[in-house]
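Peer 1: this one's structure only:
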C-alpha cells in the first residue's frame, strides 16, 4: 500500500479521492464489495466523556478594581482560578471541569454550561475577591477572546456495558436512575464499528497533530489519554469552543450527578494494511466488556452487535398515545430534560434528545417506543440476557457527524494533516 497523507490530499484536491464513512465501509463489506480503493474513512462518536475541561479567559471588571479572585462561579458551577493571575487587569483565567456541578441546581453541570455558552446564551458570573468582596456580572462566549475545550480521556476504541449484580440499587454515573439490582437492566457506552480508534487500533493514521472535529469545531489530537491501555486505548485533544455546534455537546444527568457530552469526528487515512483490516470489522466482531457497577469489575464479555444491530437508533415519539399518567416517569427521569408538557400535551425536544432510550423503558403507554436490544454474556454457569435500558452514546448523531466530516473533506473545507509523531497504543 503506497499511500500517504500528501498523496491523499492531492487526490482530494483533484476530486479523485474515495472518501467514505465508517458505516458505508461496513455496508460495502457486508455486500462483499472491494474497499481497497478507499482513501479516507470518516469515523465518529458521541458519548458521555467525563475527562473534559475548558479553559476560559475573559474580562469581568475594570483594571485595578481587584487584585485576585478567590472564588468564581458560572451559573453556579465552581470554576478554578488561574493559572495566570491576571485579575488586577480585570481579566479572569479559569478552568472548569466537565464533571463539576452547580451549587444552585443539582441537575445542572459544566456540560450544560459549555452548551449554553456555545449556544450564545448569557451566563451569570459570581466573583468573590481576595478582599471578600462579591460582585456579579454576565458574559457570553462572544466576550471571551480565549475559550478552549480539552479532552483528557476521550474516544475510547471500545468501552463497556454495565450491570448491577448486587441485591441493592446503586447510584452511578452509568445510569440516569438508581441502577436496578440482580442483573435486571443494563446500560451501554460506545459507538462500536464507527468509533475512530476502532478504525485505526494500531494508531498508524491517527497521531499527534491529527486534525479532528470536536463538537463540530476543528481541533487537534495531542496524544493518548489518561488510563489509556493497549487493549482499550483513548485519546486527548483540544478545540476552540467558538466554532462548536451546541447540538453535539451538553450535559447529561445521572443518578450520581451531571456528566458531560462530547462528540468527535476523525478522518482515518487508509495508509496502512492494519487500517483496512480494522475498518472491515462489524459490531458483532467487536468485543465489549460487561462491568458490574457494584464491584467495578469485569464479569463477562459481549459484543457491540448486541448494542447496535437490529435496534432503533432514534426514539419513536407518538404524542397522541399519551394516557395522561398522574406522574410522567419519562419526563421525571429524562437525563436531558427533553420531555415537557404544554396544555396537557406531551412534547419531545428532538434537538435536546440524546436518543438514550430510557423513556422507552419507562413509558407505560406507547408514547415513547424503540427496540433497545439486550446484553448476552456468560456469568459463571449462568447465561445472562439483560435488557438495555439506557444508552450513553448517541450513534444517530455520530453517524451524522461522520457524514458531515466526509462532506467537508470532499469540498475542501477540511484538510487532513500529517501526524507530528506516532502515538504508542
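Peer 2: Structure's in. What do you need? Predicted, not measured: the structure shown is a model, and the values here were computed from it.
Peer 1: only C-alpha atoms for contact and neighbour calcs from this point on.
Peer 2: Noted.
Peer 1: What residues sit buried inside stretch 120-138?
Peer 2: Of the residues in stretch 120-138, those buried under the neighbour-count criterion (16 or more other Cα atoms under 10 Å) are 122-123, 125-129.
Peer 1: before we move on, what about stretch 29-41?
Peer 2: Neighbour counts over stretch 29-41 (16+ other Cα under 10 Å) mark 29, 35, 38-41 as buried.
Peer 1: List the contacts of that stretch.
Peer 2: 8, 17-22, 25, 28, 267-271, 276, 280 (Cα atoms under 8 Å, 6 or more residues apart in numbering).
Peer 1: gap between the two ends of it?
Peer 2: Chord length of stretch 29-41, first to last residue, is 13 Å (Cα to Cα, to the nearest Å).
Peer 1: ok now stretch 397-417, how far from the chain's centre?
Peer 2: The chain centroid and the centroid of stretch 397-417 are separated by 18 Å under Cα atoms, centre = their mean, to the nearest Å.
Peer 1: ditto for stretch 261-271
Peer 2: Centroid separation between stretch 261-271 and its chain, computed with Cα atoms, centre = their mean, is 13 Å.
Peer 1: before we move on, back to that, now list the buried members of the contacts of stretch 29-41.
Peer 2: Among the contacts of stretch 29-41, those classed as buried by 16+ other Cα under 10 Å are 8, 17-22, 25, 267-271, 276, 280.
Peer 1: So which of these are in helices?
Peer 2: Applying DSSP state H to the buried ones among the contacts of stretch 29-41, the entries found in helices are 8, 22, 25, 276.
Peer 1: List just the nearest of the buried ones among the contacts of stretch 29-41 to residue 76.
Peer 2: Closest approach to residue 76 among these (Cα to Cα): residue 267, at 37.2 Å.
Peer 1: Thought residue 43 was touching that closest one, still the case?
Peer 2: Yes: counting by Cα atoms under 8 Å, residue 267 does reach residue 43; the two are 6.4 Å apart.
Peer 1: count of neighbours near residue 248?
Peer 2: Look at residue 248: counted by other Cα atoms under 10 Å, it has 23 neighbours.
Peer 1: residues in contact with it?
Peer 2: By Cα under 8 Å, 6+ apart, the contact list for residue 248 reads 46, 215-216, 261-263, 397.
Peer 1: Included below, for side-by-side comparison, is a second structure:
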C-alpha cells in the first residue's frame, strides 16, 4: 500500500494520519480493516510498567590524577566497574549498601515497612536533574595512580549517560497467584495465600509487541519512544523466546519475544522513568516505552485490530518453588481487566502491575511527536531472530 519513505515524507510535511492503537481498533470496528488501512499511516503503541532488566551506562570523565575505578557506589548503590577506567554500569535492581555492608533504606513510612533504595531510583534521580553522591575505590597502577575518589555528580557533569536495557517489552507475560498458605513477595508484588489475589503485568491489547506478533515491522535500529526521549531497538532481548506456542491469531500464550533497548538518558523525562520498590523483593524501574508501527499493508491493521478478548496469559502458581510451576490454565486479558476471574470455582480479584492509563498516555505522546513532524520512522538494519530457543540451566552444584 505504501512505503516507509512515503510515510516519512508525509510526517515531514505534517500530513501523516496517526492513530493510537486504541483509536485504530475502534476505527476498524467502525469501518473495517480495508478502509482503515487506506486512511492511516502510523499506529502508536505504548506501555508503562516495571522493567527490571534495565540499567545505565555512565562515563564519569577522568580525574586528576587519574583513577582506574574497580569499586564504586552511587548514593550507596554499587555500580559495576569492571571495564573502562571511569565507565560504570548501574543496574536498576541493585540495592543500596550501608557502610556496614547491609542494605540501606530509602524511607520508612511505617515502623514495619522498609523500602530499599536501588539503581532504578538513582537512574531516575539523575534523569530528574538531581545530584548523586559518588564514592570510588581505584586499582593503583602507573597510569592510574589515584586510590580513591569522592564527589557529587549530575547528568550535566558526566560525559555519557544512557540507558542500555538487556530485556524490555515482553511480548506477553504471566498472571501470578499463590495457592499456598503464606504470603509471597515476588517480582509481581505481594501474592496473598489461598488464591487471595492475582497480578498481571502486560497491558494487553495496547502493548507494543502484541500488535506486531511476528515482529515484521520492527528490528534492530527501529526508533522508539524510550523514557520520554528517543531510543532504539539495539538487539533481541535476553530470554527472547519467539517459539512460544501461539493462538491462531499468532499472539503467544505466554512470555515470548523480548527486546534490548538503548537511548540517551540525558534527553529523557522523569515522568517516564521512575524508581520503584517491591516489598520484600527489591528495587526496580518503571519505564515508559512506545513503539510506532507503520501501516505498510492491510495485514498491519489486521494485526493491530486484536482485542483483549483475543489475547491470553497463563495463570502461574508461585507457591511451588520451581522453574516450571503448575498453572491454572489460560485467561483472556478482557477477563483480567474486568478485575476478577474464576480459579477452580473461586472468584479471585485481579490487578495490573502496568499502568494502563500511563501506557495509553505513552501512545498519545508518541502520536503527538509524529504529528508534529519531530519523530520519523526508521528502517531496521536487521530483523529480530524468530527461531530462538529458550535454554534453562539444569546442571547445578549445591553449595
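Peer 2: Cool, the structure landed. From a predicted model like this one, the values you see are computed outputs, not experimental measurements.
Peer 1: Superposed, what's their TM-score?
Peer 2: TM-score for the superposed chains, counting by TM-score structural alignment, normalised by the length of structure 2: 0.82, backed by 346 aligned residues with a Cα RMSD of 1.9 Å.
Peer 1: Most neighbours out of the contacts of residue 248 of structure 1, which is it?
Peer 2: If you count neighbours using other Cα under 10 Å, the busiest of those is residue 46, which has 30 neighbours.
Peer 1: Can you find the partner of that residue in structure 2?
Peer 2: By TM-score structural alignment, residue 46 of structure 1 lines up with residue 48 in structure 2.
Peer 1: To which residue of structure 2 is residue 10 of structure 1 aligned?
Peer 2: That one, residue 10 of structure 1, aligns with residue 9 by TM-score structural alignment.
Peer 1: Kindly confirm my reading that its match is in a strand.
Peer 2: No: per DSSP: H, G, I helix; E, B strand; the rest coil, residue 9 of structure 2 lies outside any strand segment and is helix.
Peer 1: which residues sit in contact with residue 194 of structure 2?
Peer 2: Contacts for residue 194 of structure 2 (Cα under 8 Å, 6+ apart) come out as 178-181.
Peer 1: Look at residue 361 of structure 1 and give its secondary structure.
Peer 2: Recorded secondary structure, residue 361 of structure 1: helix (three-state DSSP).
Peer 1: and it, how many neighbours?
Peer 2: For residue 361 of structure 1, the count of nearby residues is 18 (other Cα under 10 Å).
Peer 1: and it, how far is that from residue 306 of structure 1?
Peer 2: 17 Å.
Peer 1: how about the strands in the stretch 201-350 of structure 2?
Peer 2: When assigned using DSSP state E, counting those that start in this stretch, the strands of the stretch 201-350 of structure 2 occupy the ranges 223-226, 229-236, 259-264, 273-278, 282-294, 312-317, 327-332, 340-343, 346-352.
Peer 1: how about the third one, which residues of structure 1 does it hit?
Peer 2: In other words, strand 259-264 of structure 2. The aligned range for strand 259-264 of structure 2 is 235-240, by TM-score structural alignment.
Peer 1: what's the answer for the fifth one, then?
Peer 2: Following TM-score structural alignment, the aligned partner range for strand 282-294 of structure 2 in structure 1 is 257-269.
Peer 1: mean deviation of the matching stretch from structure 2?
Peer 2: Comparing stretch 257-269 of structure 1 with its match in structure 2 after superposition yields a mean distance of 1.0 Å (mean Cα distance after the TM-score superposition for structure 1).
Peer 1: Looking at the contacts of residue 194 of structure 2, spot the one nearest residue 377 of structure 2.
Peer 2: Among the contacts of residue 194 of structure 2, and counting by Cα to Cα, the member closest to residue 377 of structure 2 is residue 178, at 43.0 Å.
Peer 1: Over in structure 1, tell me which residue corresponds to that closest one.
Peer 2: Residue 178 of structure 2 maps onto residue 164 in structure 1, by TM-score structural alignment.
Peer 1: again, but for residue 334 of structure 2
Peer 2: Aligned by TM-score structural alignment, residue 334 of structure 2 pairs with residue 305 of structure 1.
Peer 1: rewinding a little: got the buried residues of stretch 120-138 of structure 1 as TSV, with secondary structure and distance to residue 189 of structure 1 columns?
Peer 2: Shown next, in TSV, are the buried residues of stretch 120-138 of structure 1 (DSSP: H, G, I helix; E, B strand; the rest coil; distance: Cα to Cα, whole Å):
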residue	secondary structure	distance to residue 189 of structure 1
122	coil	32
123	strand	31
125	strand	34
126	strand	35
127	strand	37
128	strand	39
129	strand	41
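Peer 1: Pull the most distant pair out of these.
Peer 2: Using Cα to Cα, the two most remote members of these are 122 and 129, lying 21.9 Å apart.
Peer 1: Near the residue in structure 2 that residue 228 of structure 1 lines up against, how many other residues are there?
Peer 2: Matched by TM-score structural alignment, residue 228 of structure 1 corresponds to residue 240 in structure 2. Neighbours of residue 240 of structure 2 under the rule other Cα under 10 Å: 25.
Peer 1: Now do residue 240 of structure 2 against residue 171 of structure 2, distance only.
Peer 2: Residue 240 of structure 2 is 9 Å from residue 171 of structure 2, by Cα to Cα.
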